[in-house]
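Q: Mind folding the following:
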Amino acid sequence: MMDDAVREVARRSVLCWLATVDAEGQPNVSPKEVWAIADDQHVVVAHIASPISARNIAQHPQVCLSFVDVFVQKGFKLVGRAREVRAADPEFFAWAAPLLAIVGQRFAIHSVLVIQVQSVAAIVAPSYRFYPDDTTEASQVASAMRGYNVQAVEKDKP
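A: Below you'll find the predicted structure:
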């Protein structure tokens, strides 16, 4: 379900956004810094400081996770069902492995939010749709770099 294109954009995305809903139907969207695609059907998110997300998932497991490469302005929306795997659970370290590789000793991971992905949809900036003849990934990167006031770093030559 999650092919190489999804994995590549995920690799380039600094944050993902996890949407959950509470018992009263109140939505919550929370940025997540430590997350990974675990396999073709699962995404794992570290519960480092996510008590609301964890509580909401216990009440309503349906979630949406989105991520975007902010320079290319393309990404993906993943919809699925989540569950919390706590540190005391036998399967914790299997799910936590890619997250622990990211954080090392920097953060304590209280639990892992495991999302079984049910659907994947592309996210693209409106320019790609409304101005397809003028919009390329290169033009979007240039525009984003101007907007964020950043410059490309020249790579060291061998």
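Q: Only C-alpha atoms from now on, for both contacts and neighbour counts.
A: Fine.
Q: Give me the residues contacting stretch 110-117.
A: Residues from elsewhere that reach stretch 110-117, judged by CA atoms under 8 Å, 6 or more residues apart in numbering: 1, 41-48, 54, 63, 78-87, 92, 95-96.
Q: One more, please, to line up against the first structure:
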Amino acid sequence: MINADMRLIVEAAKLTIVATVRPDGSPSLSPKGSARVYDDKHIAFMNIASPGTIANLTADPRLEMNAVDFLRRRGYRFTGRATIHGRGTSIHQWLHSWLLDLNGPDYPAHEAVLVRIDHVQPITSPAYTFGGADEGALVAEWSDKYRIVQNEMEKM
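A: Have a look, this model is predicted:
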């Protein structure tokens, strides 16, 4: 279900927005800078500072994740169910190791969340739909607008 393009977008997005449901039924959004594709059916993220997200998922494991590459002006909406994995589990160790390599030895990490993806829907800018835009041209245009230089883009 999760193909190479979806992997590219999750990696390039750098920030994925996770939507959960509070006990009173109201929506809750939380940004996640730790989202990574685990395999062809799962995306994982770490609870770094989101006790509300964990509480919501404990009560109701349904969620939606939006990953959008702001330069490409497109992304994906992933819908699924979460399971929570504590320290010492293979999912937690895998994701925590990546976070420590990326951010240093003191980076906080509580529970890992593994999301089984049930449905994927593309998100595209009207620039593609109505303007017939080319992805390379959009990346160049938005890189220029945000004043992102080439070596900064390579880091993304």
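Q: Of the contacts of stretch 110-117 of structure 1, which belong to helices?
A: With helices identified by DSSP state H, the entries of the contacts of stretch 110-117 of structure 1 that belong to them are 54, 92, 95, 96.
Q: The nearest residue to the first one once chain neighbours are set aside: what's it in contact with?
A: The reference is to residue 54 of structure 1. Distance criterion CA to CA, 6 or more residues apart in numbering; nearest residue to residue 54 of structure 1, sequence neighbours excluded, is residue 84 at 6.7 Å. Residue 84 of structure 1 makes contact with 54, 57, 58, 111, 112, 113, 114 under the criterion CA under 8 Å, 6+ apart.
Q: same thing with residue 53 of structure 2?
A: Residues counted as contacts of residue 53 of structure 2 (CA under 8 Å, 6+ apart) are 20, 28, 30.
Q: ok, back up a step: among the ones in helices among the contacts of stretch 110-117 of structure 1, the buried ones, what's the ChimeraX command?
A: Selecting just the buried residues from those in ChimeraX takes one command, with 16 or more other CA atoms under 10 Å as the test:
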select :54,95,96
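Q: how about the ones in helices among the contacts of stretch 110-117 of structure 1 in a markdown table, adding distance to residue 69 of structure 1?
A: Shown next, in a markdown table, are those (distance: CA to CA, whole Å):
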| residue | distance to residue 69 of structure 1 |
| --- | --- |
| 54 | 26 |
| 92 | 29 |
| 95 | 25 |
| 96 | 24 |
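Q: And the ones in helices among the contacts of stretch 110-117 of structure 1, which is closest to residue 124 of structure 1?
A: Minimum separation from residue 124 of structure 1 among those (CA to CA) is found for residue 54, which lies at 28.7 Å.
Q: how close does the closest one get to residue 80 of structure 1?
A: Here the criterion is CA to CA, to the nearest Å. By it, residue 54 of structure 1 lies 15 Å from residue 80 of structure 1.
Q: what do you get for residue 93 of structure 1?
A: When distance is defined by CA to CA, residue 93 of structure 1 is 22 Å away from residue 80 of structure 1.
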